[in-house]
Structure formats: C-alpha cells, structure tokens
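> This is the structure alone, sequence omitted:
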C-alpha cells in the first residue's frame, strides 16, 4: 500500500494549520476544514500519501477541539481524501472520481478559454513540417540501431556544446547531458546531489514546477527575494553563508516570473559566495535566448570560468524558445558529474526519443533564421499586452521586461486567486501570483501574464479581466498552488 511505503512522510500540525482558514470563521467548522483540506489535496499543496497530523496535535495548532478534528478526518475518509489504519495513522488520498486540478486544467486544450496559465509559445506548422522532412532520412538510419542514448544523441550533444562555446563558455560534448526538458534535468540533479531534509536556496518568487520538485524530494527551501528591481545580493550572500544550502536554484536570465536580468557583477558575487559555502549552483537558462531589448546574456557559468569560483550546473530547454511539445532539454556540468547523472537517469529513463532529438538538432541548426522571427513576434505581443493593460486596467502597475515571456503585474490588492477563479467563467485561464511563492500566502497582489498568444487574444483576455473586476472580488488570504504550470 502507498501509505506503508511513505509512512515516514508526515505533514506537521503547524505546517497544515498554516494552510487552513480560521475554523472560527465558518459553521460548522469541521465541514469548512474538511473542504479546505480536500481542496489543498486536489491543488497539490498537500501531497498524496503523506501522514496527516495526530488529531490532538492538529486541534492544538488550530485552537479547536479534538472532537472537531475527529469529525474533519471522518469526512475526509468518507469523501476518499484520506485513509486510516488502526494504530498507524491517517494518510492523504485521491478520491476515485477526482483528478488533481492541475491535471484537469490541462485536459481541455481545445476549449474556448484564452490560456494565460502557460508561458510557452506555439511552433509554426510549416517549421515543423520542414524539420520533419529534413530529419526523416536521418531517422531511417537510426532504425538500424537499438535507439538507446542515455547521454543523448552524440551529434545533439555536440551541437549544444557548440552553442555554449559560441555564447562565451568553452564546452565539450562530454559536459552535456540531453534530457526530456529542463524539469527532467532539475529532478535528476536533485536526486543525485540532495537527500531528504537538505537545504536548497530558491528565489522568491520562483518557477512553480521547480518548487514542487523540491517539495516532493522532501527538501527544505530557504528563499531570497527577487523584486521588480532584481536581486539583493547581500541577502543572498548572507543566506548562503548562514544556511549553507546543498544547492541553489536560480533563474538569472529574464527571471520567471519577474522578468529581471541579473547583472554580470552580481553573478560574480553570487558565484564567489556559493564557492565559499560549498553550494552547487543550478542555473536555469530556459529563457536566456529571449532577449528583446538587450544583448543576449553570456552563460552564468562563464563567470566561473573567468575565475569567480563555484560549481555550476546549467539547465536549458527547447520549450520556451521553440516548442514545449518536443520535451527536449539539456544540462551542462563537469564531465564526471554528467556521467553520474546519466547513471541516475537510467534507473527511470533509458534515453530520450531519437525523433525529438533529431528535430531539436534541425531546429538548432536553423536558429539564425528562426530565433529572430520568434523575438520579433514576442516584441509585437508584448506591445499589445502593454497597450491593453494601459487602456483597460490602468490601476495595475507593471514593469516592461527586457526579455522573457511575461509581465509580473501588481494588482494593488490581494485578489489574485479570487480573480483567477472568477475570470475562468469569463473564458480566461490564468494563475494567481501565489503559485510562484515558496511559502503560502505570498504574492496575492500579483499576476503573471504571459505574452505568448496572439495580440487579439491578449487584448480580449485583458478586456475580460477588466470586466471581471467590475463584479467585485473578495481579497484572498492565500493563493492556490497548481499541480503544474508552464
């Protein structure tokens, strides 16, 4: 049984209490709490198959009676959200007729809602047709081989290495591991370098799927703020010195979701601080090519090559620059570590799709033609979003990002989750800023609004959000956390 396999995974009473509303705020309190816990399970904020706190401990943390918590757990079991075993405890579960919100949210790709939950561009059909025609003869050649490439296709590893070299960081193919996306690369690194309870430094806000991977690996995150003006490097240096995290996960290039770009001098300081604390830096460069108003930044690890010190693992992907449907990414690391990560990979994944890797090779070969087109398209869409926000929602504030795929908008009031919930009825799918927070209750004044859809769709989405606000919204105490968001 799943609960037997995960019996050491326990949700603390204080941790659960921090996620729940005040039981004194509704009657009957036990039904109110049970519904809240069920919603947290569906949202992914409470993992499946973890042991819930003992009734007495949770009652104390919530300042309520044990009888109330007993009734809560009874309702959760009746609804299929919990299972118990005499003398062993109560575990979270998923009802047979329900699916996590993040899964159901992405089972409807062809409905009429304008999708602003995913900051990922589409691939022009003709580009894919041309690439398929180019790679078909190569694919035929590979059918005479077993097709397993745990490190990635040699020619693709060479192409990615050459890409790093052109950007200013000398790289050889042995330093490249091809993965099934940047998220896959991160989970491999977490699995190899970290163990349950290890500290990981993260930015606040940060990419939700990365934070979720760390939670599922049972890591302890320590966060450093990223504001509209960027990083406070002194705080980061102090945190590295005092917390001594095992790794630090950073998005320095057009940061997701704020859009900030870390200056070169600050990168060197972070590298030196990480070197002193013995912390591995995992640098997510999935947005690095999407420089709209400034030159594309050099690889973060090039500062280390120039003598700043520190160990750096660089993660990249085709998803944001070309197309997420390829599920193709990579990481750059010392050759020895790449070998160890390939060994980590084969335990669950013998290698990526040969076809996807050949397509990625063809697209990278046409980068000089395709990337400028992509950047011009994004500039047009960014301008359309900026104009629509100025016209329809002038009370919102935002900073025009110099690259990346989205605005980080301040709504002026803590209504982000309520707006995201209500605007779905108006045909717009978006997530509140709380999704990007390492800790609950943050960024309820914020929305990430991507500009990856067509200008007309962006203008219509902003118009619908404006219409939603005319109905009035109740401020939300804490945002929902999605199971998955791009």
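Alright, I've got the coordinates. Quick caveat, the model's predicted, so the values are computed rather than measured.
> only C-alpha atoms for contact and neighbour calcs from this point on.
OK.
> I would like the residues contacting stretch 291-305, please.
164, 167-169, 252-254, 264, 267-268, 271, 283, 285, 288-290, 309-314, 375-376, 378-379, 402-404 (Cα atoms under 8 Å, 6 or more residues apart in numbering).
> How far off centre is stretch 198-213?
Relative to the centre of its chain, stretch 198-213 is centred 8 Å away, using Cα atoms, centre = their mean, to the nearest Å.
> Quick one: end-to-end length of it, please.
Stretch 198-213 has an end-to-end distance of 13 Å (Cα to Cα, to the nearest Å).
> take a look at this one as well, against the first:
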C-alpha cells in the first residue's frame, strides 16, 4: 500500500516565471502625466521599487510596446525610461531576450540600508527593536562560560537546535497552554529564518499566500523573493474581519496563510479569542497551512499575555498550524535566536531543508538564549514596565505637539500606528531625516503600493526624552509644510 502523505498540499493554481507583466508594473507606478519629464519620473519610480524589493532582481521587464499601452503613454517615453534604467545600472539588456532588472554597483537594497541605518542619524525610529542591558549580557556570558567549554569538545553542529534549548522552548509552550515536546521544536536564526524555511518547504513559485495588510515588511519580502502570489486581508484600527478571512480561504484556497495575531506589527491589534477559533476552523476546512508569528506575544502591557494561537481546539486539530517566535523583540535582535513549533515530522523535513544552507546555529548564542529564557521571570517584567513608560511618553508628546494626529493605544507590542490625516508620510520621513530623525512611511508595511501613506509606525523602544525630542522635530517639519506623498496611479494588480 502506498504511504499516505501526512502533509498534503492543496491544488496549485497559477504559474509565475521571471517576467514582470505590464499591468503588474503599471499598477505600481505613478501616473506619467503627473510630472515632467515623464520618462525620468517613471525611471526613478522603477529604481525605487527595485531597491525596495517590490520588483525583484534579475527578472525581465515588460516589452516596451506592452508597458506603453498599460501606462497609456507613448512607446518613445518607455524607451527613454529603459535607456535611463540601463545608464544608471538598474537594468541591462540581453540580445534577443529583453531588458532585465539589476542592482547598480555600490548600491544596497533598501532592506539592508533600513537595518543598518545612516550612521549620522541622531534618532532612529525605523526599527522597533529594543536593546539588551549591558549588565544582563555580561552576567549571562559569565554563567555560560563553563557550559561553552564543555561543548568545545563536541563537533558543535545542531541542525535541530541545541537539545537543552529545544526542551526549554517546548516547556515554555506547555506552560502557556499548548502541550509541546522538544521534537516539535526547531531552533532557527531568528523568526525570519523560520519563515523562510517554511516558505521554501511548503510553497512553490506561483502559490497563493494569504497575508494581512498591513504586515511585517521582511515577511512580505521573503514571499516576493519566493515568487509567491500574496492575497491580502485587511487589518484596521478595530482589528480583523474574520468573515473576509474565511471567504478568502474558501475562494482563493491559499497554500499558506501568515498572520500576526498578538499585538500585530504594525497596528498593535490583538485578535480576540473567538476570532482565533473561527480562523482555525476556516483554515481546517481549506487545508491551508497557517503560520502564526508570535514574536510580540510576550510584550503584553495592559493585559495578560495571550495563549498560543494553536492552543484553541478545532475539529480537525492543529496539525497545520506552525508557530514561529523569536527573542529579538523581548530581549535583543543581535542574539539571532528564533524557533518554530510544528508537527514533529514537519520539523524533521524543515531541518533537512535548513542543512542545505545552514548547518546549525551558534552554540554560544543558543546557550545565551537558554540562560536568558531561564531568567525570563526576572527580566521580562522590568522590560514591560520600561515599555509602558516609553509608550506613555510618546503618546503624551504626540498629543501635546501634533494633536491632529490620531492613534489607538495598543495593549502591547512596540509601536503606535499613527494616522496623519493626509498622505504625507513619505514626504515627512524624507524631511525628518534632515532633522536627524529616521522613520518609515506606513507604505513600507503595505502589501499593495500607494496605500498607508497617511500612516506612520512610531516605535516606543527609546528613552522617553529621546522620544519627546523626536516628536518635537517632526512637529517642526510639519510647521514648515509638506506636499502630499506620491501615490499609485491605479489599484495594485495582485501577483
């Protein structure tokens, strides 16, 4: 008898190749009639999309005639656009095979520059990531030194993760209400690594993936690079519409869904318990893999920390729920320790996927993580109290200096999702940089271009005085006046 596959894949629909369609590209671009010269305006927009990752590298751009028709402009204009892209290094041509995207020498993708940041920026609000107190790190290093010496006599390869750390993470899930054994845990180099492994194993180019809009930009970038087709469901100030989620799962039957239900990044919303149960039932009916990102779940500021999403009972069980977590938001991003919880057989398959590119994580980092997790009951309360003070300082400063902005105070997480009342976020971010404040437009968190230009994500991960100064500088930028940010010429074509 043939063996039954315990991880069936849903039927695949659609196909994608290395060509960007003319309607897809046109939907991402501003109206060519909106600026002069139009060809330079369009070339700059395409260059920005390539740097931002929304247009992948090494893919073929549409034929000139097709793009001209989609943009309702002349072919001469599109020819000039492509010429300028080639001159500036953002494209190159292959004889007989069209024009392909490229990265100019000396330029880095925006994802890298966002992580590194300009060295001369006084206040960096582009990253919602707390630091680790120096003494905490020193104490942890002192505690693990004898353990590290013992591991030095071993090969040091742990593709599943250090056994002691796997057991500690499993025990943590069990303590939170989801019975877990170490065989269900894979330790990874952060939550992003965990997501990338899952996408690589469970999805193929052209598969549909359901995501929230807005969502975590690096997760969206991972899906773009895997050449997946995202189908978005909205997250508003009031949270999720479970009816839309259910109908999307029924009609689109995505291969995978990625949700951040705990203090959602960037909105800060917390999904209610009954909504979680309804989502699980809908996922069970559609056969979709559900990836739950719990990286912010422990950062509960006004309420008890939520139970794991997969702890809710469903008729079909939770065998298709994968939970990913990390120490980046609760402790320190520099630690690069994350994990995923999944059925044991799937963990084995993911470990095999991991070995092809990563033999295993650093033993030193994993021992540090183990020590910090053991001290969680001691370290986390002070971190939460610090975040409460910083959140209060940011909210008070915004109310005092920029009262026209509005937001919902989140019950946890690391940032405010602020409504500016007008689509000026990109222009504000550009001018604020001149005053030493680095911040990202809400458009960076969008699945579709041209939206959330009226939003800013403002983290409260810095000291109160620093946050107050940042707000004061942004208020000064507003006082000087801002033009509206450019928007897309038409709704984004779903890919």
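Perfect, I can see it now. Source: prediction; values computed, not measured.
> Send over the TM-score of the superposed chains.
With the length set by TM-score structural alignment, normalised by the length of structure 1, the two chains reach a TM-score of 0.95; 473 aligned residues with a Cα RMSD of 1.5 Å.
> Among the contacts of stretch 291-305 of structure 1, which lie within helices?
Judged by DSSP state H, the subset of the contacts of stretch 291-305 of structure 1 located in helices is 164, 264, 267-268, 271, 375-376, 378-379.
> possible to save those as a markdown table with neighbour count?
As requested, these are exported to a markdown table (neighbours: other Cα atoms under 10 Å):
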| residue | neighbour count |
| --- | --- |
| 164 | 18 |
| 264 | 14 |
| 267 | 19 |
| 268 | 21 |
| 271 | 25 |
| 375 | 19 |
| 376 | 12 |
| 378 | 25 |
| 379 | 18 |
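> Contact partners for residue 260 of structure 1?
Per Cα under 8 Å, 6+ apart, neighbours of residue 260 of structure 1: 228-230, 252-254, 401-402.
> What about residue 8 of structure 1, how many residues nearby?
Look at residue 8 of structure 1: counted by other Cα atoms under 10 Å, it has 10 neighbours.
> now swap in residue 477 of structure 2 and tell me
By other Cα under 10 Å, 20 other residues sit near residue 477 of structure 2.
> With residue 24 of structure 1 instead?
12.
> Map it across to structure 2 for me.
With TM-score structural alignment as the criterion, the equivalent of residue 24 of structure 1 in structure 2 is residue 33.
> before we move on, what about residue 455 of structure 1?
By TM-score structural alignment, residue 455 of structure 1 lines up with residue 464 in structure 2.
> quick one: contacts for that match?
389-390, 393-394.
> Looking at these, which is nearest residue 157 of structure 2?
residue 390 (40.5 Å; Cα to Cα).
> Tell me which residues touch the closest one, please.
Contacts of residue 390 of structure 2 (Cα under 8 Å, 6+ apart): 460-464, 467.
> Please repeat the previous calculation with a cut-off of 10 Å.
Taking Cα atoms under 10 Å, 6 or more residues apart in numbering, we find residue 390 of structure 2 in contact with 384, 396, 414, 459-468.
> count of neighbours near residue 315 of structure 1?
Residue 315 of structure 1 has 27 neighbours, counted by other Cα under 10 Å.
> hmm, I was thinking of residue 52 of structure 1
Residue 52 of structure 1: 22 neighbours (other Cα under 10 Å).
> Which position in structure 2 pairs with it?
In structure 2, residue 52 of structure 1 lands on residue 61 (TM-score structural alignment).
> Would you mind measuring from that match to residue 82 of structure 2?
Applying Cα to Cα to residue 61 of structure 2 and residue 82 of structure 2 gives a distance of 9 Å.
> ditto for residue 275 of structure 2
Residue 275 of structure 2 sits 48 Å away from residue 82 of structure 2 when distances are taken as Cα to Cα.
> same question, residue 318 of structure 2
Residue 318 of structure 2 is 50 Å from residue 82 of structure 2, where distance means Cα to Cα.
> quick one, which of the two is more surrounded?
Neighbour totals were compared for residue 318 of structure 2 and residue 82, and residue 82 leads with 24 against 21 (other Cα under 10 Å).
> helix/strand/coil for the more buried one?
Classification of residue 82 of structure 2 using DSSP: H, G, I helix; E, B strand; the rest coil returns helix.
> And it, what's its match in structure 1?
Using TM-score structural alignment as the criterion, the counterpart of residue 82 of structure 2 in structure 1 is residue 73.
> Now for the match of residue 52 of structure 1: which residues touch it?
Counting by Cα under 10 Å, 6+ apart, residue 61 of structure 2 touches 18-22, 25, 55, 67, 82, 91, 93, 98-101.
> So how do I select the buried members of the residues you listed in PyMOL?
Selection of buried members from the contacts of residue 61 of structure 2 for PyMOL, criterion 16 or more other Cα atoms under 10 Å:
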select buried, resi 20+21+22+25+55+67+82+91+99+100+101
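> Among the contacts of residue 61 of structure 2, which lie within helices?
Mapping the contacts of residue 61 of structure 2 onto helices (DSSP H) picks out 22, 25, 67, 82.
> just those now: which is nearest residue 419 of structure 2?
Nearest to residue 419 of structure 2 among those: residue 25, at 28.0 Å, using Cα to Cα.
> Just to check, that closest one is in contact with residue 60?
No: counting by Cα atoms under 10 Å, residue 25 of structure 2 sits too far from residue 60 to count as a contact (11.2 Å).
> about what we covered before: filter the contacts of residue 464 of structure 2 down to just the ones in helices.
Judged by DSSP H, these include 389-390, 393-394 as members of helices.
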